[in-house]
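Asker: output the structure for:
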Amino acid sequence: MKLVGIAGSNVGSKTRTAMDYTLKIAREKYPQADITLLDLAEYDMAFSDGRNYWEYDGDTKYVTETIMDADALIIGTPTFQASIPATLKNIFDLLPVNAFRDKVVSMVVTAGTAKHYLMAEQQLKPILAYMKAHIVPTYVFIEEKDYLRREIVNDDVLFRMERLVEDTVLLVDAYSQIREKKDAEYDF
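Answerer: Model (predicted):
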């Protein structure tokens, strides 16, 4: 299984911290999985101009092809102006409309206050559904108060991260079995 984590911002540290914790849990629980972190702050991404993702070069090509090759994605995003950051939106714009078909996608959302918890429901989930993702219904929402000196100090957040990783992997397995069963119905 190829699991790709995306730290969906090019500024700040909280989302990257959250993704580091989440992927550490994934590596410990599923050592056989091929796990990659794409921290968008570390890549020089071109803005989408309507080309197919494989027509780009450099970092843009690497990031989009890594996402397209994944079986599952855990998208980490901060909440900026009650929305997703432009760097993450650009990733969605670079990919085709069915980019997440047969992929399981889960979310880790960071925000300054609890008032932004609906951003995932009202903005991120609709984009993922439009792009044909199998969305893990629950997500991890982390507030400013859950951090201290670049460390997550809320045990409930860590528990929810562990559960998110488990749910993501279980859904990958379940959808894989469903696809195999459907494919077996055809004679060719």
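
Asker: contacts, neighbours, all on C-alpha from now
Answerer: Will do.

Asker: quick one: the strands in the chain?
Answerer: For the chain, the strands identified by DSSP state E occupy 2-7, 34-39, 72-78, 104-111, 134-135, 140-143, 147-148, 151-152, in order along the chain.

Asker: what helices or strands is the third one leaning on?
Answerer: On a contact count with 3 or more C-alpha pairs under 8 Å, 6 or more residues apart in numbering; DSSP states H and E, strand 72-78 meets strand 2-7, helix 14-29, strand 104-111, helix 155-184.

Asker: relative to helix 155-184, how tilted is that strand?
Answerer: 140 degrees (axes from the mean of the first three to the mean of the last three C-alpha atoms, to 10 degrees).

Asker: sequence B follows; please return its structure for comparison with A:
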Amino acid sequence: MKFVGVSGTLSGYKVLKVVHEVLKAAKKIDPSIETEIIDLKEFDVEFATGVPLSYYNEDTQNIVHKILDADVLLFGMPVYQASLPGALKNVFDLLPIKAFKGKVAGFISTGGSERHFMVAEYNLVPILHYFEAITPTKHIFVHNDKFDEDSDLIDQGIYRRIEQLAEEMVDLQKKLSSHP
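Answerer: A predicted model of the protein is given here:
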């Protein structure tokens, strides 16, 4: 099973830290799981213009292929102005329809306001369903005050929620994989 986490922002490290913790928890559940993090900060992803994938640069093609080759996907995003970051939306715009068919795709989000805790659900769930993903019942919102100045999690309760999300995602994918 290939579990890919996407840190869908071009700034900061909070999202990346939480995505990393979910992948680490999944690996703890099943050591045979292969994990990979895609940190959008590390890639030169071109803007989607509607041309075939082969017209885009190598970084853009690599990210799309890594996402399409995954069995399980976790998208992480900070909430900006009650919406998802443009960098993550651009990645979605590069994907083909049915990109997540037969795959589990979940999400985590971070934000500076408690009012933003449902933004990812209202923004991402319709997108993930459009791509025909199976979405877990759980997702995680982490308020910025749950991180220290080095962007490390300081709220131990978040770790239990991370474990629950990883468990549900791995379990869902195993059930999907066992049904032809």
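
Asker: mind putting the strands of structure 1 in JSON lines, mean neighbour count and distance to residue 165 of structure 1 included?
Answerer: Converted to JSON lines, those look like this (neighbours: other C-alpha atoms under 10 Å; distance: least, C-alpha to C-alpha, whole Å):
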{"stretch": "strand 2-7", "mean neighbour count": "24", "distance to residue 165 of structure 1": "10"}
{"stretch": "strand 34-39", "mean neighbour count": "18", "distance to residue 165 of structure 1": "12"}
{"stretch": "strand 72-78", "mean neighbour count": "26", "distance to residue 165 of structure 1": "8"}
{"stretch": "strand 104-111", "mean neighbour count": "25", "distance to residue 165 of structure 1": "8"}
{"stretch": "strand 134-135", "mean neighbour count": "20", "distance to residue 165 of structure 1": "13"}
{"stretch": "strand 140-143", "mean neighbour count": "24", "distance to residue 165 of structure 1": "10"}
{"stretch": "strand 147-148", "mean neighbour count": "12", "distance to residue 165 of structure 1": "20"}
{"stretch": "strand 151-152", "mean neighbour count": "16", "distance to residue 165 of structure 1": "17"}
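
Asker: adding distance to residue 18 of structure 1, write these out as CSV.
Answerer: Below are these laid out as CSV (distance: least, C-alpha to C-alpha, whole Å):
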stretch, distance to residue 18 of structure 1
strand 2-7, 9
strand 34-39, 12
strand 72-78, 7
strand 104-111, 7
strand 134-135, 19
strand 140-143, 8
strand 147-148, 10
strand 151-152, 8
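
Asker: tally of neighbours for the residue nearest to residue 94 of structure 1 when sequence neighbours are not counted?
Answerer: Excluding the flanking residues, the one nearest residue 94 of structure 1 by C-alpha to C-alpha, 6 or more residues apart in numbering is residue 48, at 5.1 Å. Neighbour count of residue 48 of structure 1, defined by other C-alpha atoms under 10 Å: 17.

Asker: and the residue nearest the centre of structure 1?
Answerer: Relative to the mean C-alpha position of structure 1, the nearest C-alpha, by C-alpha atoms, centre = their mean, is the one of residue 75, at 1.8 Å.

Asker: hang on, isn't that one packed against residue 110?
Answerer: No: taking contacts as C-alpha atoms under 8 Å, residue 75 of structure 1 lies outside contact range of residue 110: 11.0 Å.
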